[in-house]
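would you be able to build a 3D model of this:
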Amino acid sequence: MDTLSYKTISANKATVTKEWVIVDATDQVLGRLGSKVAKLLRGKYKPNFTPHVDCGDNVIIINADKVKMTGSKWDKRVYLSYTGYPGGQREITPAQLQAKPNGDEKLLRKVIKGMLPKNKLGAQLLGNLYVYTGSEHKHEAQSPKLIDINVLK
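Below you'll find the predicted structure:
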């Protein structure tokens, strides 16, 4: 028996095939959309997934302003941050965050960032995410394909 034929093949930067995909966020629940997009960014839907390599796709999210939350999470959920000074704990609700300039993009990025690894790889993966409030985007040159996010598990 040849044991050398059972070697595990790991993807590296040269062997990774990255694609461009468009996700329509219209009437999608924020957390469920975020988890599926995080898996796309990470590359977990690909057969050659390698945990320490950026093998995910470049994801374009359109219609980010039409995302929804169930229940009363728009006003009751609280995101905390800390400035580093005494008494510097700040809190903001998703409705307040969305009301800011570019708030729809900030809200989706915040949710997806929390679902990615907390290291340099997570920061690199977050750079592959492009969020737009309307249905227009500036990545036609990459010829992205539209995928149905509801089909993914």
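
going forward, measure contacts between C-alpha atoms and count neighbours the same way
OK.

what about the residue lying closest to K68 once chain neighbours are set aside, how many residues nearby?
Among residues not flanking K68 along the chain, V29 sits closest, at 5.1 Å (CA to CA, 6 or more residues apart in numbering). When neighbours are counted by other CA atoms under 10 Å, V29 registers 14.

doesn't T70 make contact with V29?
Yes - counting by CA atoms under 8 Å, T70 is a contact partner of V29 at 7.1 Å.

where does I61 land in three-state SS?
Look at I61: counting by DSSP: H, G, I helix; E, B strand; the rest coil, its state is strand.

check contacts around it.
22-25, 129-132 (CA atoms under 8 Å, 6 or more residues apart in numbering).

let's see that with 7 Å instead.
Contacts for I61 (CA atoms under 7 Å, 6 or more residues apart in numbering) come out as 22-25, 130-132.

in strands, which of these fall?
Among these, the residues falling in strands (DSSP state E) are 22-24, 130-131.

before we compare anything, build this one as well:
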Amino acid sequence: MDTLSYKTISANKATVQKEWVVVDATDQVLGRLSAKVAKLLRGKYKPSYTPHVDCGDNVIIINADKVILTGNKWTDRVYLNFTGYPGGQKKTSPAELIKKGEAKLFNRVVKGMLPKNKLGAQLLRNLYVYAGSEHPHAAQQPKTIDINSLK
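Take a look at the predicted model:
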């Protein structure tokens, strides 16, 4: 048997196949949806996944204003920011973040599920969040996928 034919293929910036994907957030739970979106951004659903390369898709989330949180999490969940100065700890809730814009809430949640390095910051730039059902990325010919069909 020829053992040289079984080489592990590692993707790089030139060989990666990036696609555009549309995800509808209507009546989806925020955390479960964000976990699947983070996997799409990272490229973990692809057979050519490479941990140190941006091989994920560009994800467009539409109807982000119709996302749900179970229980009293809209008001009881607390997100903490720290400026680095004494007394600089700020508290926000998901309800306050969604008032500032749906993108702020989704970026906050998905960012926590990505690597904490330069690659994670680069992957987060591939996420686009819109409140309504319209988006300006029609020229990229994105595919609409059912997020519930993904594991």
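
what does the superposition give as a TM-score?
Superposed pair, TM-score by TM-score structural alignment, normalised by the length of structure 2: 0.97. Supporting alignment: 151 aligned residues with a CA RMSD of 0.9 Å.

quick revisit: now the buried members of the contacts of I61 of structure 1.
22-25, 130-132 (16 or more other CA atoms under 10 Å).

now, among these, which is nearest to S81 of structure 1?
V131 (22.5 Å; CA to CA).

show me what the closest one aligns to in structure 2.
In structure 2, the residue matched to V131 of structure 1 (TM-score structural alignment) is V129.

state the distance from the closest residue to its match other than its chain neighbours to N148 of structure 2.
Nearest residue to V129 of structure 2, sequence neighbours excluded (CA to CA, 6+ apart): I61, at 4.7 Å. Applying CA to CA, to the nearest Å, the value for I61 of structure 2 to N148 of structure 2 is 14 Å.

same question, N12 of structure 2
Taking CA to CA, one finds N12 of structure 2 at 29 Å from N148 of structure 2.

neighbour count winner among those two?
Between N12 of structure 2 and N148, counted using other CA under 10 Å, N12 has the larger neighbour count: 15 against 10.

and the closest residue to that one other than its chain neighbours, helix, strand or coil?
Nearest non-adjacent residue to N12 of structure 2, counting by CA to CA, 6+ apart: V53, 6.2 Å away. Per three-state DSSP, the local secondary structure of V53 of structure 2 is coil.

ranges for the helices of structure 2?
30-42, 73-76, 94-100, 102-111, 118-124 (DSSP state H).

mean neighbour count, these: which tops it?
helix 30-42 (a mean of 21; mean count of other CA atoms under 10 Å).

what helices and strands are in contact with that helix?
Contacts defined by 3 or more CA pairs under 7 Å, 6 or more residues apart in numbering; DSSP states H and E place helix 30-42 of structure 2 against helix 102-111.

identify the spatial nearest neighbour of the counterpart of L150 of structure 2 in structure 1, chain neighbours not counted.
The alignment partner of L150 of structure 2 in structure 1, by TM-score structural alignment, is L152. Nearest non-adjacent residue to L152 of structure 1, counting by CA to CA, 6+ apart: K36, 7.2 Å away.

any idea how many residues pack against the residue nearest to S93 of structure 2 when sequence neighbours are not counted?
Distance criterion CA to CA, 6+ apart; nearest residue to S93 of structure 2, sequence neighbours excluded, is V78 at 5.0 Å. By other CA under 10 Å, the residues close to V78 of structure 2 number 13.
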